[in-house]
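A.B. asks: predicted model, plus sequence, below.
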Amino acid sequence: MSHTAHIPSHRKPRQRASKTALRAGVAGGVLSTIAVAGAAGPAQAEPVTQTIEMPTITAGLSTSVAASAQATQLVALDLETQAAEDAAATAAAKTATKAKAEAVRKAEAEKKAKAAAKAKAEAAERASRTAERTTLSASTGSSASASSSSRVSSSATGSAASVVAFAQSQVGDAYVSGGTGPNSWDCSGLVQAAFRTVGVDLPRVSQDQSTAGTQVSLDNLQPGDILYWGGAGSAYHVGIYVGGGQFVGAQNSSTGVVQKSLDYDPPSGAVRVL
């Protein structure tokens, strides 16, 4: 047997025995460690039992959740209350707006009713005065009464007589600046209205009326002539000559519409339209 063949048969078994012993020692140590850990296990379980107190934690959490839920309910209740208050305020505002609109409507209706009643009363008064003036005009035109004939010159005829009759029927009315009747006049408003009864449309103001016809001498006046005070084209007052040396005019707020002699307030000139 060779030297080489002898070595494997004697040395290799030893090596395996040594490794087996080492492995057995390691395994034994591991098993011992496991055994010690197993023995020590029960002693380390006691802190776990003391730490896990689920009822206490659960009770605290339940209290917090309940408090949070109550707070949420209170907030929701506050929001609901605020919403109800806002809705009530909006409804009240709408009601107030409607009430105000209704009050305005009623006030307007009452105002219109008063205006209509006033207009009706004025119309009735105008109708009454018109009837009186018609009677007076007819009496004057036909010379049926002595008083009328004394007011109007016997030479007043036709349109001139109507103008004179209208002017005389306004005697006693009030003077109001800018007045055009039926119960108050200014000087040019009265003259314009008198000539309108015979279809003659005169200018509105004294300055224009003083040049509306043919200039005539104050020594050659006829009933129905327009008298003016001031310059022709710049007159500040007008009246109507009614004959017999007299005129009718809306003089001022103190006298109103009067019939006076030319000597009372001598005019500056005259124009003839008819």
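C.D. replies: Cool, the structure landed.

A.B. asks: rest of the way, CA atoms for contacts and neighbours
C.D. replies: Fine.

A.B. asks: hey, where'd the strands end up in the stretch 51-200 of the chain?
C.D. replies: Across the stretch 51-200 of the chain, reading from the start of the chain, the strands by DSSP state E, counting those that start in this stretch fall at 174-175, 184-185.

A.B. asks: so which elements touch the strand or helix carrying Gln207?
C.D. replies: When secondary structure is defined by DSSP states H and E, Gln207 falls within helix 206-209. In terms of contacts (3 or more Cα pairs under 8 Å, 6 or more residues apart in numbering; DSSP states H and E), helix 206-209 is packed against helix 187-196, strand 237-243.

A.B. asks: ok, and what's touching the next helix or strand after that helix?
C.D. replies: Later in the chain than helix 206-209, the nearest helix or strand by DSSP H and E is strand 214-216. If you take Cα atoms under 8 Å, 6 or more residues apart in numbering as the criterion, strand 214-216 is touched by Gly269, Ala270, Val271, Arg272, Val273.

A.B. asks: count of residues packed around the residue nearest to Gln168 when sequence neighbours are not counted?
C.D. replies: Nearest residue to Gln168, sequence neighbours excluded (Cα to Cα, 6 or more residues apart in numbering): Val248, at 6.5 Å. The local packing of Val248 (other Cα atoms under 10 Å) involves 27 other residues.

A.B. asks: can you name the residues that contact Val248?
C.D. replies: Ala167, Gln168, Val171, Gly239, Ile240, Tyr241, Val242, Val257, Val258, Gln259, Lys260.

A.B. asks: quick one: it and Thr97, what's the gap?
C.D. replies: Summarising the geometry, the distance separating Val248 from Thr97, computed by Cα to Cα, to the nearest Å, is 58 Å.

A.B. asks: then Phe247?
C.D. replies: From Phe247 across to Thr97, the span is 61 Å (Cα to Cα).

A.B. asks: same thing with Ala119?
C.D. replies: When Cα to Cα is the yardstick, Ala119 and Thr97 sit 33 Å from each other.

A.B. asks: which stretches of this structure form helices?
C.D. replies: Taking DSSP state H as the criterion, the chain contains helices spanning 3-51, 54-142, 146-151, 158-169, 187-196, 206-209.

A.B. asks: comparing the ones you listed, which comes out most buried?
C.D. replies: helix 187-196 (a mean of 24; mean count of other Cα atoms under 10 Å).

A.B. asks: could you say what helices and strands it packs with?
C.D. replies: The helices and strands touching helix 187-196, judged by 3+ Cα pairs under 8 Å, 6+ apart, are helix 158-169, helix 206-209, strand 237-243, strand 246-252.

A.B. asks: redo those as CSV? Include distance to Thr72.
C.D. replies: Listed next are the helices and strands packed on helix 187-196 as CSV, based on distance: least, Cα to Cα, whole Å:
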stretch, distance to Thr72
helix 158-169, 91
helix 206-209, 88
strand 237-243, 90
strand 246-252, 86
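
A.B. asks: sorry, back to before: for ChimeraX, write the selection for the buried entries among the contacts of Val248.
C.D. replies: Only the buried members of the contacts of Val248 end up in this ChimeraX selection, burial being decided by 16 or more other Cα atoms under 10 Å:
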select :167,168,171,239,240,241,242,257,258,259
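
A.B. asks: put this next to the first one:
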Amino acid sequence: MSHTAHIPSHRKPRRSASKLALRAGVAGGVLSTIAVAGAAGPANAEPVTETIEMPTLGALDAELASAVSASAEASQQEALDLSLRAQEDAAYKKAAQEAKKAKAEADRKAEAERAEKAREEARERASRTAERTTLSASASSDSSGRSSFSGETQVASGSAAAIVAFARAQVGDAYVSGGTGPNSWDCSGLVQAAYRQAGIDLPRVSSSQSSMGTSVSLSNLQPGDILYWGSRSGSYHVAIYVGGGMYVGAQNPSTGVVERSLDWDTPSGAVRIL
């Protein structure tokens, strides 16, 4: 016999895996049933049965849909709240800007009203000042018998206008004894320069200037007349009448050239050269 001839095995044939699993499952089930029955109590006790319901796939889908819906509603509500807050913030910002603009406009109007009121008060003060000046120039005769001064507005013309304009243009200049301009004067130097504007040459000193022309009353003065203090032939001071009860003269070192009312320093007389 060949050494490769088939020799029957003495081993038992293997059972298939599926049959073993089946037998094991049956055995396990029998043993489990016996164990449960033994633990339940006496043989005559009725077995306890309990049904455990497992959720179905449909129920899970419904709960999931409900949760998703609730989440969507919450997100929508949050978005709505954010939108409302944004609208409220925008409305507040707009209201604040409008209030600021309204306040600025109110302040501007109030400032304009204050400025207009100040201008009106200034006009009233100027008017009262002019009235007082006119009243002051219209003084009546006093106990010494001096004549009253006319406060009526008088407009200079021709040569008189040139003399008055020049004299008033020097108001504010300094007084210097012997001064003949252009920025400092004494009384007769100013009168001489003013009359030169009308083409008239006057003497240099006050006493000679007051001796010229025709003597006129202080109540009948005209712009351009020469006022003097002291006697006509021996005057120590002269000035130019500019109308409205006012005169311009180089008074003294402390005042310089000024425009004053006749009542401030009443002259002794006047002469008319024009």
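C.D. replies: Arrived safely. None of these values were measured; they are calculated from a predicted model.

A.B. asks: tm score of chain vs chain?
C.D. replies: Taking TM-score structural alignment, normalised by the length of the first structure as the basis, the two superposed chains have a TM-score of 0.44; 126 aligned residues with a Cα RMSD of 2.0 Å.

A.B. asks: quick one on the thing from earlier: let's have the helices of the first structure in CSV, adding distance to Gln215 of the first structure.
C.D. replies: Conversion of the helices of the first structure to CSV gives the following (distance: least, Cα to Cα, whole Å):
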stretch, distance to Gln215 of the first structure
helix 3-51, 133
helix 54-142, 26
helix 146-151, 24
helix 158-169, 17
helix 187-196, 17
helix 206-209, 11
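
A.B. asks: how about those helices, which one is nearest Tyr175 of the first structure?
C.D. replies: Between Tyr175 of the first structure and the helices of the first structure, the shortest gap by Cα to Cα is with helix 187-196, which sits at 8.1 Å.

A.B. asks: how far out from the middle of the chain is that closest one?
C.D. replies: Here helix 187-196 of the first structure shows a centroid-to-chain-centroid distance of 41 Å under the convention Cα atoms, centre = their mean, to the nearest Å.

A.B. asks: and Leu64 of the second structure, how far from Ser75 of the second structure?
C.D. replies: According to Cα to Cα, Leu64 of the second structure and Ser75 of the second structure sit 16 Å apart.

A.B. asks: do the same with Ala99 of the second structure
C.D. replies: Between Ala99 of the second structure and Ser75 of the second structure the distance is 36 Å, computed by Cα to Cα.

A.B. asks: likewise for Ala137 of the second structure?
C.D. replies: Taking Cα to Cα as the measure, Ala137 of the second structure falls 92 Å from Ser75 of the second structure.

A.B. asks: these two: which is more packed in?
C.D. replies: In this comparison of Ala137 of the second structure against Ser75, neighbours counted by other Cα under 10 Å, the higher total goes to Ala137 at 21 against 12.

A.B. asks: any chance of the strands of the stretch 51-200 of the first structure in a markdown table, plus distance to Glu85 of the first structure and mean neighbour count?
C.D. replies: Conversion of the strands of the stretch 51-200 of the first structure to a markdown table gives the following (distance: least, Cα to Cα, whole Å; neighbours: other Cα atoms under 10 Å):
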| stretch | distance to Glu85 of the first structure | mean neighbour count |
| --- | --- | --- |
| strand 174-175 | 63 | 24 |
| strand 184-185 | 61 | 24 |
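
A.B. asks: isn't Ile240 of the first structure up against Gln168?
C.D. replies: No - using Cα atoms under 8 Å, Ile240 of the first structure is not in contact with Gln168, being 9.4 Å away.

A.B. asks: among the helices and strands packed on helix 187-196 of the first structure, which is nearest Arg23 of the first structure?
C.D. replies: Checking these against Arg23 of the first structure by Cα to Cα gives helix 206-209 as the closest, at 147.8 Å.

A.B. asks: the residue nearest to Ala239 of the second structure when sequence neighbours are not counted: what secondary structure?
C.D. replies: In space, Ala239 of the second structure comes closest to Gly249 once its chain neighbours are excluded; the distance is 4.5 Å by Cα to Cα, 6+ apart. Following DSSP: H, G, I helix; E, B strand; the rest coil, we place Gly249 of the second structure in the strand state.

A.B. asks: and the gap between Gly249 of the second structure and Gln209 of the second structure?
C.D. replies: Counting by Cα to Cα, the gap from Gly249 of the second structure to Gln209 of the second structure is 14 Å.

A.B. asks: how many neighbours does Ser207 of the second structure have?
C.D. replies: Ser207 of the second structure is flanked by 21 other residues according to other Cα under 10 Å.

A.B. asks: so which helix or strand takes in it?
C.D. replies: Under the assignment here (DSSP H and E), Ser207 of the second structure is part of helix 206-210.

A.B. asks: elements contacting the helix or strand that that helix is followed by?
C.D. replies: Once the chain leaves helix 206-210 of the second structure, the next helix or strand it forms, by DSSP H and E, is strand 214-216. Secondary structure elements in contact with strand 214-216 of the second structure, counted by 3+ Cα pairs under 8 Å, 6+ apart, are strand 269-272.

A.B. asks: one more time with 10 Å, if that's ok
C.D. replies: Taking 3 or more Cα pairs under 10 Å, 6 or more residues apart in numbering; DSSP states H and E as contact, the helices and strands that strand 214-216 of the second structure lies on are strand 226-229, strand 269-272.

A.B. asks: check the ones you listed for me and report the most buried one.
C.D. replies: strand 226-229 (a mean of 26).

A.B. asks: buried sites along the next helix or strand after that strand?
C.D. replies: For strand 226-229 of the second structure, the following helix or strand on the C-terminal side (DSSP H and E) is strand 237-243. Going by neighbour count (16+ other Cα under 10 Å), the buried part of strand 237-243 of the second structure is His237, Val238, Ala239, Ile240, Tyr241, Val242, Gly243.

A.B. asks: nearest to Ala161 of the second structure, of those residues?
C.D. replies: Taking Cα to Cα as the measure, Ala161 of the second structure lies nearest Val242 of these, at 8.8 Å.

A.B. asks: just checking, that closest one touches Val164?
C.D. replies: Yes - judged on Cα atoms under 10 Å, Val242 of the second structure makes contact with Val164 at a distance of 5.6 Å.

A.B. asks: returning to that earlier point: ok, Gly249 and Gln209 of the second structure, which is more surrounded?
C.D. replies: Legend: neighbour count by other Cα under 10 Å for Gly249 of the second structure and Gln209, higher for Gly249 (28 against 25).

A.B. asks: does that one touch Ser206 like I think?
C.D. replies: No - using Cα under 10 Å, Gly249 of the second structure and Ser206 do not qualify as a contacting pair, with a distance of 11.9 Å.

A.B. asks: ok, Arg128 of the second structure to Ala96 of the second structure distance?
C.D. replies: Between Arg128 of the second structure and Ala96 of the second structure the distance, using Cα to Cα, works out to 47 Å.
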